[in-house]
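Engineer: Give me a model of this one.
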Amino acid sequence: MTTHHDTSVGGSGSLSDGSSSRWPLFRWFASSATLNVPQAAGPVAFSLLALGLTGETNGGAAMILAMTLAQVAGAIPLTRFGKTLPSATMLKLLVAFRTLALGAIVVCAAYQVAFPWLILLAAVAGSVNGAAFGYLRSVLNQLAPASKLPRALGIAATLNEATFVLAPVAASGLGTISPVFALLAITLLGALPAFLVPHVRSAHMEDLPHAKGSILSPAILLWLICAAAGGAAVAAIEIGAVALALNFGYAPALAILFTVPLCLASVSGGIWVSVRNRMATRNAVLAQLSVMTIGSVMAALNHSIGLTVAGAVLIGFVLAPLATHYSLSLDALAPPQRRPEVFALLRTANALGVISASALLTVASLPVALVAIMAMMITVTLAVAITRPS
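Structural biologist: Here you go, the predicted structure:
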């Protein structure tokens, strides 16, 4: 991947060039929404697959864990591996590789191969997720001028939430026909970015600042840590939703009382970012982090279902605005040639937050896990408050 391809803004696909040039951006949105289908539908699809093959669902959790850990391990090496290629080309290669790995899972499941092989293949498929996100985000700089990036990222965040709401439902419905068929459908949908992502040839760098230096500078690390803490806060609600329902004396199926409000609030936050189309000020970001922290505190209090749902809504509403700010900040702070690496790190930081929440919910009680994640949010909010703007 060359500098020409990775550091551009407002190229031939820019929003500012007229309605005919918006088509590449629409293709990018579709690529962004479908890239995450395997991760969004995976927990349900893999669990149904494991249930059919082994009689238990814990194999599905093992596949998701393997996929997530491999994503963290592969993010930077795979991003650097493609640095001499255009971003769109490298993304297509990564998606094709993932599709082959997921297709291998489908074949192995159909022939009832030993389940450890499915776990291994899930890790192979997941290894490209972080790098693929980094390259996809890099392509966006070639399609939208800096002034339109907040709106584009807000739309992408909204579509991403829709994917994470609809994909598990689709996987569940198709899984009633056949878990293997459901996984095949997920594999095909996840392959779409290889066909949809636009390849923009012209590139300009006027709209973005030129940054030099390390991809792990203190300023970059700050936003990565914030992303990890936010990922943990969201994951605590989503992963712990069943435990929360049981904690308040409700049936496990009523876990949706926590996940649906969180997702709806997140969609609302994404729409707000899109309409506003402006990068948040430092004070606004601090206020948003404070809102997420208050939401985490409300959940950790374990007082009532109403208070916990309200906390989930607060967390969800600021999720998209904060994610947009992190992405725009890293865009400005990253060395131009290494933006895909930094964006891959952003996805990795979020994954580490999810892993942290999963681990806490596994080894500790629900109240202890929620308090620990609340402490994370308080810490990063204070860190942003006391550091100088970058």
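
Engineer: all contacts plus neighbour counts: C-alpha atoms, from now on.
Structural biologist: Fine.

Engineer: do you know how far the residue of the chain most remote from its centre is from W117?
Structural biologist: In the chain, Y111 marks the outermost C-alpha relative to the chain mean, sitting 32.1 Å out by C-alpha atoms, centre = their mean. Using C-alpha to C-alpha, to the nearest Å, Y111 is found at 12 Å from W117.

Engineer: Over to P389?
Structural biologist: Remark: distance between P389 and W117 (C-alpha to C-alpha) = 48 Å.

Engineer: Equivalent analysis for A191, please.
Structural biologist: 22 Å.

Engineer: got it, and R151?
Structural biologist: Using C-alpha to C-alpha, one obtains 42 Å as the distance from R151 to W117.

Engineer: between these two, which one's more packed in?
Structural biologist: Shown here are R151 and W117; by other C-alpha atoms under 10 Å, R151 has more neighbours (23 against 14).

Engineer: what residues are up against the more buried one?
Structural biologist: The neighbours of R151, taking C-alpha atoms under 8 Å, 6 or more residues apart in numbering as the test, are 273-278.

Engineer: out of these, who's nearest V197?
Structural biologist: S274 (21.1 Å; C-alpha to C-alpha).

Engineer: Hmm, A157 and that closest one touching each other?
Structural biologist: No - S274 is beyond contact range of A157, at 9.3 Å (criterion: C-alpha atoms under 8 Å).

Engineer: count of residues packed around the closest residue to G269 other than its chain neighbours?
Structural biologist: Once flanking residues are discounted, G269 sits nearest to F317: 4.7 Å by C-alpha to C-alpha, 6 or more residues apart in numbering. Residues within reach of F317, counting by other C-alpha under 10 Å, total 24.

Engineer: Please generate a structure for the following sequence too, so the two can be compared:
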Amino acid sequence: MAAISITGNAAGGATALAAMTAAQLAGAIPVARLGRGSNSIAYFKILIVIRTMALFGCAAACSARAPYSVFIAAAVASGLVQGAAFGHLRNAANYLVVPTQMTRFLSFGAFATELTFLVTPILAAALGTVSASLAIAAVAALGALPAFILPSAPAADAKAEEAEKRKAISPDVLIWFACACASSAAISAVEVGAVSLAMGFGLQAGYGAVFTGTLCAASLIGAIGNSFLNRTFSRHQVAGMLAAIVIGIALVLQNSFGLSIVGCALVGLFAPSLGIHYSLQINRLARPEMRAERFSALKISTSVGTILASSMLGWTSVSLTLTAAIWLLLFVLGVISVQDLIVGRRLSTARTQSLPD
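Structural biologist: Next up, the predicted model:
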């Protein structure tokens, strides 16, 4: 809407979105690192102020019919802090939520994310009929409001040796990053390819909302279920959920509208549980002073999965993209299985060595 308002060409919107996403990927870890050792909530609020001012800059550029490059520059400034803001907000949860309630808290977060995904485009579209700049300003204001009602939290103890700070990411952390990327690619393949799926069944493009709506509704149910269960999952359960998503994607590929809907529901149902598990594992494996950066890297992983799926949909077809998503999920499933085998053998060896002669 902003692109049409400024340039008269809707295609420019994709350019702004690509620039914002690229800035988010580039800035996530460096900007998060700048706040290392700071109070995570205080630093998060600073980042939200920057993002809000940048979005207001987008609204002003749109209202004043400024050169489109000005609008893109403001969008880039907004994206630059978004990944780091996510990392520090997730890290702040460690100081606001007792560990026994963390899964429930993250489930509420997943529910809120899905609800926002459903409601915000409708709100923006409604306000956009009046003014694109009004829609941008309203979304910016709504996005800033929750940040300033967060309670304060103690600063993390960031005293660590410089050598430890430079320590490479462990293989265990990399595995969960890969899992997050694969899961995101599978979900995005359905969401972004929904219109193509609908047209493949001879339906109008608008029926693509049936696929995304089913996936989002199932995700809401999955998030609610997690909030009631409030439990962590074993690796075997995580492997089972990944396998369920593989089955779901395979059903979407079938030449049956009903089976495709069931497949979308399977993908959506287990997506929140997996996202929560990845977050909990990163929290467990990362050093306290590195958590915000690791959570920002987790955000990068999910964004890369979305970019991979979107790019492949643009270059190939929805069926090939979904097939590639299946292979990516099978790869991470294989990695988890191999790691379980290695860990199991190490534990068995350790027990054997500890037995008396």
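
Engineer: And the TM-score between them?
Structural biologist: Superposed pair, TM-score by TM-score structural alignment, normalised by the length of structure 2: 0.90. Supporting alignment: 337 aligned residues with a C-alpha RMSD of 2.0 Å.

Engineer: related to what we said a few turns ago, more crowded one of S274 and A157 of structure 1?
Structural biologist: Higher neighbour count among S274 of structure 1 and A157: A157, with 27 against 24, using other C-alpha under 10 Å.

Engineer: Over in structure 2, tell me which residue corresponds to the more buried one.
Structural biologist: Counting by TM-score structural alignment, A157 of structure 1 lines up with A110 in structure 2.

Engineer: ok, its match - contacts?
Structural biologist: Residues in contact with A110 of structure 2 (C-alpha under 8 Å, 6+ apart) are 220, 223, 272, 276.

Engineer: please redo it, this time with the cut-off set to 6 Å
Structural biologist: By C-alpha atoms under 6 Å, 6 or more residues apart in numbering, the contact list for A110 of structure 2 reads A223.

Engineer: May I ask which helix or strand encompasses it?
Structural biologist: Applying DSSP states H and E as the criterion places A110 of structure 2 in helix 102-128.

Engineer: Structure 1: which residue goes with L17 of structure 2?
Structural biologist: Using TM-score structural alignment, L17 of structure 2 pairs with I64 in structure 1.

Engineer: Just say helix, strand or coil for its match.
Structural biologist: helix (DSSP: H, G, I helix; E, B strand; the rest coil).

Engineer: which residues of the stretch 51-200 of structure 1 fall in strands?
Structural biologist: In the stretch 51-200 of structure 1, no strands are defined using DSSP state E, counting those that start in this stretch.

Engineer: residue ranges of the helices in it, please?
Structural biologist: Secondary structure of the stretch 51-200 of structure 1, counting by DSSP state H, counting those that start in this stretch: helices at 58-81, 87-110, 115-126, 129-140, 149-177, 179-190, 193-196.

Engineer: Could you do the stretch 201-350 of structure 1 as well?
Structural biologist: Using DSSP H, counting those that start in this stretch, helices in the stretch 201-350 of structure 1 cover 218-239, 241-247, 256-276, 282-301, 305-317, 319-333, 339-363.

Engineer: A170 of structure 1 is nearest to which of these?
Structural biologist: Once those are compared by C-alpha to C-alpha, helix 256-276 is nearest, at 15.8 Å.

Engineer: That closest one - contacts with which helices or strands?
Structural biologist: Contacts defined by 3 or more C-alpha pairs under 6 Å, 6 or more residues apart in numbering; DSSP states H and E place helix 256-276 of structure 1 against helix 149-177, helix 305-317, helix 319-333.

Engineer: still on that earlier bit, redo the helices of the stretch 51-200 of structure 1 as JSON lines? Include distance to A369 of structure 1.
Structural biologist: Putting these into JSON lines (distance: least, C-alpha to C-alpha, whole Å) gives the following:
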{"stretch": "helix 58-81", "distance to A369 of structure 1": "18"}
{"stretch": "helix 87-110", "distance to A369 of structure 1": "33"}
{"stretch": "helix 115-126", "distance to A369 of structure 1": "26"}
{"stretch": "helix 129-140", "distance to A369 of structure 1": "26"}
{"stretch": "helix 149-177", "distance to A369 of structure 1": "23"}
{"stretch": "helix 179-190", "distance to A369 of structure 1": "32"}
{"stretch": "helix 193-196", "distance to A369 of structure 1": "36"}
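
Engineer: Tell me which of these sits most buried.
Structural biologist: Highest mean neighbour count among the helices of the stretch 51-200 of structure 1 (mean count of other C-alpha atoms under 10 Å): helix 129-140, with a mean of 28.

Engineer: so what does that helix touch, helix or strand wise?
Structural biologist: Using 3+ C-alpha pairs under 6 Å, 6+ apart: helix 129-140 of structure 1 touches helix 58-81, helix 87-110, helix 339-363.

Engineer: closest to E238 of structure 1 out of those helices?
Structural biologist: E238 of structure 1 lies closest, by C-alpha to C-alpha, to one member of these: helix 339-363, at 9.8 Å.

Engineer: which part of structure 2 lines up with the closest one?
Structural biologist: So helix 339-363 of structure 1 sits over residues 291-315 in structure 2, by TM-score structural alignment.
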